[in-house]
Every structure is written in structure tokens, then in C-alpha cells.
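**Student:** Need coordinates for the below:
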Amino acid sequence: MAERIAIVSDHAAYAMKAELAEHLRGEGYDVLDLGTTSTDSVDYPDYGYRMARAIAEGEVERGIALCGSGIGISIAVNRHPHCRCALVSDGLAARLAREHNDANVLALGARLIGVETARDCVANFLATPFAGGRHQRRVDKLTNPDFAKEPA
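**Tutor:** Purely as a prediction, here's the structure:
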């Protein structure tokens, strides 16, 4: 059974979202497209919250969120405690987001990177497992801030 990946964007990133969704389907992924469905102006927080809800409710384990800069939608997604959304602009950052931070949502800025770079980021994000080990303690603190403590 193919892994199910959610993808979401606002109007500014609609074209890149469509290209990435098609590419992912071609790679054998089951793509859950959470919108938007056109270049008509929409509010990115609404779509970021859709992604967060899909993660929290277990519809998908991982997702890709896009807006013009990637900043706004990553903020919206990260407001939910089940999400660890990383805004990246190259493949190495995408790999490290998974390896060290167990990021479950990748954010991309369609006005800042091209589709080939976006594909490279997605490929690294999807291919990289979480390293665990010393990183697990830190991820636990992201998921449950009660575990965090003031540095000495």
C-alpha cells in the first residue's frame, strides 16, 4: 500500500502544489490534496489548519504545505501540537528536518524556490528517517513543552 501524503497550498503556491502532487502520484504516493483548487485569493491559515487537522486526526503521517514564502503556512501548521513543520529551501535542510527534528510537515515557499528545488526538498524529506537517539529527547520537548526546562 502506498504511503499517503497530504499536500496543501494557498493561491500563491497553487501551481507548484499541482506540479508536486502530480510528481508524487507518479512516484507511487497516495496524495491527499487539501486545497486550494485555484489561483483565486484565499487565506493561508485556513489551509495550514487543514493540514494540521489531517495530521492530528491520523489521515496522514506527513504532509507538504506551500504558500508564497512558506512562512505564513508554516506558522499556521505549527500552531497545532501534533505538527512539526519545517520551512526549508534546499534538500539538505529537508533531510536534517527529518533526521534531527522528526518534522512531519515540509513547508516550501513557491515564490522563493523553483519546482526542481522543491522536488529535491520533497525527495529528501520523504526518503529520510528520523535518527532518534539524542534527538528524541528534543523532539519530546517540542511535543510536550512541560518536559522543556530553562537552560542553566
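
**Student:** Going by C-alpha atoms from here, please, whenever you check contacts or count neighbours.
**Tutor:** Fine.

**Student:** tally of neighbours for L87?
**Tutor:** L87 is flanked by 24 other residues according to other Cα atoms under 10 Å.

**Student:** again with the one 10 residues further on
**Tutor:** For A97, the neighbour count with other Cα under 10 Å is 25.

**Student:** who are the neighbours in contact with it?
**Tutor:** For A97, the contacting residues are A86, A103, F125, by Cα atoms under 8 Å, 6 or more residues apart in numbering.

**Student:** Give me the buried stretch members for the helix or strand hosting it, please.
**Tutor:** Remark: A97 resides in helix 91-101, with elements defined by DSSP states H and E. Using 16 or more other Cα atoms under 10 Å as the test for burial, helix 91-101 gives G91, A93, A94, R95, L96, A97, R98, E99, H100, N101.

**Student:** Check stretch 138-148 too.
**Tutor:** Neighbour-count burial for stretch 138-148 [16+ other Cα under 10 Å]: R138, V139, L142.

**Student:** Please apply the same query to stretch 33-41.
**Tutor:** Residues of stretch 33-41 classed as buried under the neighbour-count rule (16+ other Cα under 10 Å) are D33, L34, G35, T36.

**Student:** Could you also give me the structure for this second sequence? I'd like to compare it with the first:
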Amino acid sequence: MKISIGNDHAGPDYKKAIVKHLEAKGIEVINHGTDTTDSVDYPDFVHPVATDVENGAVDLGIIICGSGNGAAITANKHQKIRAALCWTKEISALARQHNNANIISIPARYTSIQQAIEMVDTFLDTPFEGGRHQTRVDKMSC
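**Tutor:** Purely as a prediction, here's the structure:
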């Protein structure tokens, strides 16, 4: 599995912990995020992740900003992206099962690093259910 990750200044510690966790599991990670808490513009780090997912260079993406909202909105501007703002493992699972989300957006200011890692594991391990959900996913794109 290959994952693309990007973050703004709210998430460097989250990103570092997630990357370390994923690499320990043998998952390759492409890092588009900042490593400092100096203020940056999250679209500069989110668009490359969305492009990686959209082009099939990676299997899934992870984006991190303070609330998770701006990052998700930015990623969802890409035609083939379904970025889901998640704040619990259960929502992470549903995002994959029902929406076939291909990017998880994590709100660094509202979750702990441990919660973020658990959400990422759930997101990566949960398959899309298809069936009646496929029809709905097909209607998402204009």
C-alpha cells in the first residue's frame, strides 16, 4: 500500500507520528506536509495529496489541518476525490464503507495523536461495501 500525506502548521506532530506508524507497518508514504509550526497555507499541501490520489500514484490520502474542514474542502475540489472529515474511528469506517472516501481529513486541534492514528488504521483497513452505496457514490460527481 502507498499513502500520500499532507498537513499545515497545525499538524506536523500528527503527520510525523502517523508516518512513523505507517512505515512500521510496511506502508510507503509520500510526504507533502510541512514539518514546522510556522504558518502556511494548507492548499499548498493538500492539492499535491489530492493529485496523487486522483492520478492513482497512491492508494489513499491523509490530510491534516486545524479543523480538518479547509483541507477537506480543498481536496474535494478535485473531480475524483472524496475527502471525508473524520473525528472518530466509527466515522472513518463509515466514510470508507458507505462513501468510498479516498482521503481522510483529520482535525488536529480536535483529536489526539492517538485518536488520529486509530482513525487512519480504521480508514485504511475498512473496505467499501459497494451495493446500494455505489449508486450514491456515482451520483457525487458532476
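
**Student:** just to revisit the earlier point, just checking, which of the buried residues of stretch 138-148 of structure 1 belong to helices?
**Tutor:** Among the buried residues of stretch 138-148 of structure 1, the ones falling in helices (DSSP state H) are R138, V139, L142.

**Student:** From those residues, pick the one nearest E22 of structure 1.
**Tutor:** Each of those was checked against E22 of structure 1 using Cα to Cα; the closest is V139, at 31.5 Å.

**Student:** List the residues that contact the closest one.
**Tutor:** For V139 of structure 1, the contacting residues are N101, D102, taking Cα under 8 Å, 6+ apart as the criterion.

**Student:** hang on, the earlier thing: got the buried residues of stretch 138-148 of structure 1 as a markdown table, with distance to I73 of structure 1 columns?
**Tutor:** Rendered in a markdown table, the data for the buried residues of stretch 138-148 of structure 1 read as follows (distance: Cα to Cα, whole Å):
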| residue | distance to I73 of structure 1 |
| --- | --- |
| R138 | 23 |
| V139 | 21 |
| L142 | 19 |
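
**Student:** matching residues in structure 2 for stretch 60-70 of structure 1?
**Tutor:** Mapped onto structure 2 with TM-score structural alignment as the criterion, stretch 60-70 of structure 1 occupies residues 58-68.

**Student:** and the contacts of A97 of structure 1, which of them are in helices?
**Tutor:** Checked against DSSP H, the contacts of A97 of structure 1 include these in helices: F125.

**Student:** picking that back up, which member of the ones in helices among the buried residues of stretch 138-148 of structure 1 is positioned nearest L24 of structure 1?
**Tutor:** Proximity of these to L24 of structure 1 was ranked by Cα to Cα; the top entry is V139 with 27.2 Å.

**Student:** List the buried residues of stretch 122-135 of structure 1.
**Tutor:** The neighbour-count criterion (16+ other Cα under 10 Å) identifies V122, N124, F125, L126, P129, F130 as the buried residues of stretch 122-135 of structure 1.

**Student:** what does stretch 12-24 of structure 2 give?
**Tutor:** Applying a neighbour-count criterion of 16+ other Cα under 10 Å, the buried positions in stretch 12-24 of structure 2 are P12, D13, Y14, K15, I18, V19, L22.

**Student:** And the last one? What does it align with in structure 1?
**Tutor:** Same thing as L22 of structure 2. When structure 1 is aligned by TM-score structural alignment, the residue opposite L22 of structure 2 is L24.

**Student:** give me the element that match is part of.
**Tutor:** The secondary structure element spanning L24 of structure 1 is helix 14-26 (assigned by DSSP H and E).

**Student:** Touching the following helix or strand past that helix from outside, list them.
**Tutor:** Next helix or strand after helix 14-26 of structure 1 toward the C-terminus (DSSP H and E): strand 30-33. Around strand 30-33 of structure 1, the neighbours that count as contacts under Cα under 8 Å, 6+ apart are A2, E3, R4, I5, A6, I7, V8, A21, L24, R25.

**Student:** from the chain's centre, how far out does strand 30-33 of structure 1 sit?
**Tutor:** If you compare the mean C-alpha spot of strand 30-33 of structure 1 with that of the full chain, they lie 13 Å apart, counting by Cα atoms, centre = their mean, to the nearest Å.
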